[in-house]
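J.: Sequence and predicted structure are below.
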Amino acid sequence: MLTRPFTPLRIGLLGAGRVASQLGPALVAAGHSVAFVWNRNHDRASALAAELPGAQVLGDVASPLPPADVYLLAVPDAAVAPLLAATSWPEGALVAHLAGALPLSVFDAQPAVRGGVFYPLQTFSPGRAIDWPAVPLCIEASGIAAETTLLDLAGSLSQRVLRLDSAQRLKLHVAAVFANNFTNHLLGIADALLAEARLPAELLAPLVRETVDKALANPPFAVQTGPAVRRDAPTLAAHAAALAAHPAWQALYAQLTASIQAQL
């Protein structure tokens, strides 16, 4: 986090979903103010604004927006370009999206604004507290002044602030999907298989923790274990047979086995 004084900023928050619901209170806790919250669902915008002292609920983005130092677009990737086009931005407004895979060039069609990226590398779920100082915040901007403002904003929240261009951020986002979304999906499959066998899901907890700890402490390919690495054909065949009732999972098992063996 910033070790030097910073100027508190007024934030316009467009979006009231998972990210905005975590980010809004974090910005306020860091000393900033949220000028307004907008969301297509007015009730969700109102609920979030109620948690943010002084925040207005904005009903229409086609009317001139209230003043803000930074406007943050906490909306789905596919909604960013339409929202940019539909909003009446103040001339020279600093507008940043929070998307991992969306390039800075999405702002090219809006020359009246200064575009930027404020991408938090984290998964957001209701009821889960976020340790913001540990969250990498990835910044990109169309100019030095815009970049400086976003870097200062990021530094007020996190100890891990990075300048990344769009190509780097895209690779990071793909890596994050493998590490988070795909891993979570595989854990879901494991949970379902245990449920079929009437076994408690917590049986896997020590194994999962050791796997993650080991992978974070070493190059993951170097510490791979299991029947694929051993080329244990009888076990691989037994596992395939055990998955006969789930052909999609059976095919996924075979694909992952082949991918592991290709790295040997």
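T.: Here it is on my side, so go on.
J.: Could you use CA atoms for every contact and neighbour count after this?
T.: Fine.
J.: Tell me who's in contact with the residue with the largest distance to the centre of the chain.
T.: What lies farthest from the middle of the chain is residue 234; by C-alpha atoms, centre = their mean that is 40.2 Å. Shown in contact with residue 234 (C-alpha atoms under 8 Å, 6 or more residues apart in numbering): no residues.
J.: and the gap between it and residue 241?
T.: Using C-alpha to C-alpha, to the nearest Å, one gets 11 Å for the distance from residue 234 to residue 241.
J.: for residue 153, same thing?
T.: Distance from residue 153 to residue 241, by C-alpha to C-alpha: 54 Å.
J.: another one to put next to it:
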Amino acid sequence: MLNIVLLGAGRVASQLGPALVRAGHRVPYVWSRTLASAQVLAEALPGAEAGTGLDLSDRRADLYLIAAPDAAVPALLAEARFPTTALVAHTSGAVPLAVFAPYAGLRGGVFYPLQTFSLERQVNWQTVPLCIEAADAAAEAMLLGLAHELSQQVARVATPQRQALHVAAVFACNFPNHLLGISHTLLTEAGLSFALLEPLVRETIDKAFQHPPFTVQTGPAARHDEPTLVRHQAALAEHPEWLQLYKSLTDSVKAQTVATAPNNQGDVQL
């Protein structure tokens, strides 16, 4: 059983804390800049104390996990006081391992879960890829061991590859969700159900993981169907910001379709 101090009480921490407890570990302290947030999470973790203090020099633990927004990690490290030789790891996809370099007394690591987290949805940790990096072999071994207790997908991933993975994840997750939000609004304005899109979206995702996505691109932009593109742009006249986005994506699809033309047969419907 490891004693793991959790620094953060947001979406990642709220799912990671209970997962650690279910794996047989103990979370004795939950930190957040907002005491109420720390208390909510601490109440879900047996024996956990909530607090807003970052002087952790007397709070001995096997691991200090920073589950805070990327931009907050450097400031948090600068403010916190850890025991000498403490193993401190962050859960960020974009923050480099080198963020620990100014703190000679710390052993730095990365424990990055490649997943989107929401307070209202329970994540199946067995399916979440966990990307591990550490400054020394012992730290890496501990983080790998912990990761294997939570997930069936664990890998050593160095900072450059992890940062590339994070960018790819934004394109694969955050941007499509934004586009789905646009679709939801357009259908609501038309008096139609968003559920109409579900079979189409699921087929698109399934196909993208069965074939290289660029080779199965469909739609009017891929076909260079200018009359349809003009009609779509006219339909977006009341949403100029989305019209601009439509034009940018159309240009990108056109250019990529030309590049992959021998493998792309298009689609007569969408």
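T.: Yep, it's here. Treat the numbers as computed from the prediction; the structure is a model and nothing was measured.
J.: thinking again about what came up before, any idea what the residue farthest from the centre of the first structure aligns with in the second structure?
T.: Counting by TM-score structural alignment, residue 234 of the first structure lines up with residue 227 in the second structure.
J.: Check for me that its match belongs to a helix.
T.: Yes: under DSSP: H, G, I helix; E, B strand; the rest coil, residue 227 of the second structure sits within a helix.
J.: For it, give its distance to residue 233 of the second structure.
T.: When residue 227 of the second structure is compared with residue 233 of the second structure (using C-alpha to C-alpha), they lie 10 Å apart.
J.: With residue 98 of the second structure instead?
T.: Counting by C-alpha to C-alpha - residue 98 of the second structure and residue 233 of the second structure are separated by 46 Å.
J.: Comparing the two, which residue is more hemmed in?
T.: Neighbours were counted for residue 98 of the second structure and for residue 233 using other C-alpha atoms under 10 Å; residue 233 has more, 17 against 12.
J.: And the helices in the stretch 101-250 of the second structure, which stretches?
T.: For the stretch 101-250 of the second structure, applying DSSP state H, counting those that start in this stretch gives helices covering 137-150, 159-169, 175-189, 198-208, 220-223, 226-235, 240-259.
J.: quick one: buried residues of the third one?
T.: By neighbour count, and taking 16 or more other C-alpha atoms under 10 Å as the criterion, the buried residues in helix 175-189 of the second structure are 184, 186, 187.
J.: how much space between the residue mapped onto the first one from the first structure and residue 240 of the first structure?
T.: Going back to what we said before, that points to residue 184 of the second structure. By TM-score structural alignment, residue 184 of the second structure lines up with residue 191 in the first structure. Residue 191 of the first structure sits 17 Å away from residue 240 of the first structure, going by C-alpha to C-alpha.
J.: cool, residue 156 of the first structure as well?
T.: Distance of residue 156 of the first structure to residue 240 of the first structure, given as C-alpha to C-alpha: 51 Å.
J.: Could you pick out the longest strand of the second structure?
T.: Longest strand of the second structure, by residue count under DSSP state E: strand 107-113.
J.: so it aligns onto which residues of the first structure?
T.: Aligned using TM-score structural alignment, strand 107-113 of the second structure spans residues 114-120 in the first structure.
J.: ok now the matching stretch, how far from the chain's centre?
T.: 13 Å (C-alpha atoms, centre = their mean, to the nearest Å).
J.: Average offset of it relative to the second structure?
T.: Aligned to the second structure and superposed, stretch 114-120 of the first structure gives a mean residue distance of 0.4 Å (mean C-alpha distance after the TM-score superposition for the first structure).
J.: Excluding covalently adjacent residues, which one is nearest to the counterpart of residue 159 of the second structure in the first structure?
T.: Aligned against the first structure by TM-score structural alignment, residue 159 of the second structure finds its counterpart in residue 166. Counting by C-alpha to C-alpha, 6 or more residues apart in numbering, residue 103 is the residue found nearest to residue 166 of the first structure once chain neighbours are left out, at 5.0 Å.
J.: and that neighbour, how many neighbours does it have?
T.: Neighbour tally, residue 103 of the first structure, other C-alpha under 10 Å: 17.
J.: and it, what pairs with it in the second structure?
T.: Residue 103 of the first structure maps onto residue 96 in the second structure, by TM-score structural alignment.
J.: coming back round to it: how close does the match of residue 159 of the second structure sit to residue 187 of the first structure?
T.: 30 Å.
J.: ok now stretch 28-35 of the second structure, how far from the chain's centre?
T.: Distance of stretch 28-35 of the second structure from its chain centroid, counting by C-alpha atoms, centre = their mean, is 22 Å.
J.: again, but for stretch 201-210 of the first structure
T.: That offset, for stretch 201-210 of the first structure, works out to 25 Å (C-alpha atoms, centre = their mean).
J.: and for it, what span of the second structure is it aligned with?
T.: So stretch 201-210 of the first structure is aligned with residues 194-203, judged by TM-score structural alignment.
J.: Check what contacts the matching stretch and list those residues.
T.: 183, 184, 187, 188.
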